[in-house]
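> build me a model:
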Amino acid sequence: MDVIELSKGLDTIWVVLTAAMILLMEGGFALLEAGFVRQKNAVSIIMKVFVDIAFGALVFYFFGFALMYGQDAGGIIGTTGFLIKGDLSHIALNITHETYWLFQCAFVIAVISIVSGAVAERINFKAYILLTIAMTGFIYPLAGHWVWSLNGFLGKLGMIDFAGSAVIHALGGFSALAAAMFIGPRIGKFSADGKVNIVPPSNLPLASVGAFILWFGWFGFNAGSTLSATNGTIGHIAITTMLSAAAGGATCILFTMFRYKKADPPMVINGSLAGLVGITAGCAFVSDGAAIGIGAVSGIAMVLVTEWLERRQIDDPVGAFAVHGISGSLGTLAVGLFAMPELTEGIGKGYYGLFYGGGWSLLGAQALGLVTVSVWGFVLTWGVLWLIRKIMPVRVSKDEELIGLDVGIHGVPAYSQEHDFLDYDRLRNSR
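Prediction:
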């Protein structure tokens, strides 16, 4: 075996393994969200995650990947590569197109999983399937094309988003915000006088395990984006990822102790995730110190935005917008400030941050790209839900919401130890 074939084999193994790590993050999403919502809605969370994986993978295979990475003339939308066939010669990688599809498929599944948490406990399951198809087949692929494809117009303008703070997290976060606003708060979350009623999480240990799984998978998310097992930046990417997540968690511990007089467990969980989201765009291009700063600012911003949403009576049960939308935005802009010349020299002249003498060009490109994908995600998600409402209810009935989506929609409770026998036919037919 020659060196070239060995290199291709190593890169293929690396990309497949990191894709599997990213896919394992769906287990993290499932546990995190199931722990944050009430016990009567745990099964509905799991079912939405299965929708993300099953429908997301098929849709991305049939046409999502083509729209995202196919040949194009105007930098807007791909037109080749449906079913991973046709002209994909412009994707010049050391791995096969099938391997690349697998890695990107894990990403697209993560995007819709962000949205699922914001509409937890009240979205119609059938409507969610249609939203998943729209997100994985059209909304995300086009945004990704603009930044990551060979001719994407935002990429040509100079935008850098190494592993997706904007394309995945800001897009997913602003889509989640649109969905939460469109569908409205859960029954009883806000009183008529504007008072915020706390909905206690059902299982914080479960949510914590989910966060740890997400943290683990993030090393595949970020380091895997090198697409090469021999890339010399893998170690640096891993350490900036670790430091930012740690800073997000540590800052939230201290900040909530100061603000609430107690360390707030859900905030600390989301603080670590905010640090992970924030570093995703610049993990390969910023220093260790900058990574700590990005994580710390992301953690504090997450707490403040969570409070702001509640004052606005926007119900986001798992903090999807505060974690992904805000931290993704901060991380995207941070590249324009902290990208180091010695770490971006392979990209091109002038691709470094304002604080390193790069001027305003990169920061401007980051801001333009961020606004573009965020507005795209918000507006298209709102529009898709509006269209779905013309076909079917987007929200479950009041009775289904009160009894819980597990029994009301899926006909089975998450925990049945209180029952010796269950009349499943009656449960399923009670919808």
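
> use CA for all of it now, contacts and neighbours both
Noted.

> how much space between Ser191 and Ile76?
45 Å (C-alpha to C-alpha, to the nearest Å).

> so between those two, which is more surrounded?
Neighbour count, other C-alpha atoms under 10 Å: between Ser191 and Ile76, Ile76 has more, with 20 against 11.

> who's in contact with that one?
Neighbour list for Ile76: 142, 145-146, 152-153 [criterion: C-alpha atoms under 8 Å, 6 or more residues apart in numbering].

> does it sit in a helix, a strand or a coil?
At Ile76 the chain is in coil, as set by DSSP: H, G, I helix; E, B strand; the rest coil.

> the structure of the following sequence is requested for comparison with the preceding one:
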Amino acid sequence: MNTKFLIGAAAFPAALVLSGPAVAAPVAEAAAPVADAVGGGTAYIFNTLLFLIGGFLVMWMAAGFAMLEAGLVRAKNTSTQCLKNIGLYSIAGLMFWAVGYNIAYPGFAEGALGLFGIGGTTYGMQSAGEADLEKGYSVASDWFFQMVFCATTASIVSGTLAERIKIVPFFMFVTVLTAVIYPVVVSWEWGEGYLDSVWGFSDFAGSTLVHSTGGWAALVGAIILGPRLGRYGPNGQINVFPGTNIPLATLGTFILWLGWFGFNGASQLAMGTVGDVSDVSKIFVNTNMAACGGVVVAIIATQLRYGKADVTMALNGALAGLVAITAEPLAPTVGQSVLIGGIGGLLPVIFVPLLDKLKIDDVVGAIPVHLVAGIWGTLIVAWTGDATLVGQLVGVLLTMVWVSAASAIVWLLLKITIGIRPSEEIELAGLDIHETGVEAYPGLANQA
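Okay, the predicted model is just below:
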């Protein structure tokens, strides 16, 4: 029975690819004769609505990250995680308005290298009653959509460094990340800078620009910060710190899954034609199926490896599948999307134990989910999309160098100056009492 099961499992990916799409090839081609049926002010309205609806779905992902992290940390640190998540979202909004947007979209001059630039003082806000019909959408709606992506990047860092970082230095790092580090990476691709103009790098909705950027910042922070007290013992011993609320973590995952339809779907950037709205629909399907593939593969992999399925790995399998498909959610067939998401779902099963062997403490598994799956999703675009493997690899490596170096400088400066870690006494007692003064679960705050 086991032999037949393994043979069938091995043949499954091939069957997905060979079976062809369950949804027809992009409807935009088939609908070309009527693609311009909607135009003028109506197209402007639909394009703007896409940004706004996509934006508030991605904003809702902030709640997903907060609930996921609150469920996976110990009771004594839950309020701190909630504060970090609402704080980082607000800081990201202010910094992207004041600085980040103009770095992300500087309007590089023709022929410029496109590595760094700063635009004017356009904050994406038209006056009351005004509309920029030449752009085809409200500039305020576009700014809002871009801003919530910025906040998502910061959310990734929060989960990795949970339970042993002080609030103030964390918020200071988020300030620099959202004002400068992330916007520079965005400018290279979505701002038509170096990666876009020189290498033809392609990242539809941000597997690298958003998720790997957050992943690199989290990895460097985890190395500099160190693991939680008691996490790793002598002789390679790994002590498990169970999360407080698995149902809450599951709810957070479903919220993130829902938000991802805005993340990927609205990255089509237009909904004013029949072709565009059909493509948005296909993006929804591929995004959903990649997550399904990630969950199923994670369940099978943990069942085979440990003799029992791991719910936290299943949750991360869903998220890793979503991250993997984000770089190109339109071009793949449904079968390819399941395969891409399925391999993404396998990555946390492989890399979570590897990080533990290296004594890199990632509380929620954000590094395998967002960094590793983000790299996988970016590179596989060379198979499913209009990009070269060399161009995609250059994008991954340049992002790694910039984000890692910049993050290391900021983390080290904070560590040397104000310190980034609480005392052992405070960490053991729980950050909630000392950092927020509010216990999430009164009476359980001293739970180990």
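
> got a TM-score for the pair?
Scored by TM-score structural alignment, normalised by the length of the first structure, the superposition of the two chains gives a TM-score of 0.88; 394 aligned residues with a C-alpha RMSD of 1.8 Å.

> of the contacts of Ile76 of the first structure, which belong to helices?
142, 145-146, 153 (DSSP state H).

> now for those: which two are most distant?
The span of these, defined through C-alpha to C-alpha, is set by Leu142 and Phe153 at 11.1 Å.

> between those two, who's got more neighbours?
Between Leu142 of the first structure and Phe153, counted using other C-alpha under 10 Å, the more crowded position is Leu142 (28 against 18).

> find the nearest non-adjacent residue to that one, please.
Distance criterion C-alpha to C-alpha, 6 or more residues apart in numbering; nearest residue to Leu142 of the first structure, sequence neighbours excluded, is Met68 at 5.6 Å.

> need the counterpart of Val186 of the second structure in the first structure.
In the first structure, Val186 of the second structure lines up with Gly144, judged by TM-score structural alignment.

> for that match, give its distance to Gln104 of the first structure.
10 Å.

> for those two, indicate the residue with more neighbours.
For Gly144 of the first structure versus Gln104, neighbours defined as other C-alpha under 10 Å are more numerous around Gly144 (27 against 19).

> list the contacts for that one?
68, 167 are the contacts of Gly144 of the first structure under C-alpha under 8 Å, 6+ apart.

> how about Tyr123 of the second structure?
Applying C-alpha under 8 Å, 6+ apart, the residues near Tyr123 of the second structure are 97-98, 101-102, 143.

> between these, which is closest to Gly64 of the second structure?
Closest to Gly64 of the second structure, out of all of the contacts of Tyr123 of the second structure and judged by C-alpha to C-alpha, is Trp143, at 21.8 Å.

> alignment lookup: the closest one to the first structure.
Under TM-score structural alignment, Trp143 of the second structure pairs with Trp101 in the first structure.

> likewise for Trp411 of the second structure?
Trp411 of the second structure maps onto Leu385 in the first structure, by TM-score structural alignment.

> ok, the residue lying closest to Gly124 of the second structure once chain neighbours are set aside to Trp216 of the second structure distance?
Distances taken as C-alpha to C-alpha, 6+ apart put Ala140 closest to Gly124 of the second structure, at 4.8 Å, once the chain neighbours are dropped. Ala140 of the second structure is 30 Å from Trp216 of the second structure, where distance means C-alpha to C-alpha.

> would you agree Glu163 of the second structure falls within a strand?
No: per three-state DSSP, Glu163 of the second structure lies outside any strand segment and is coil.
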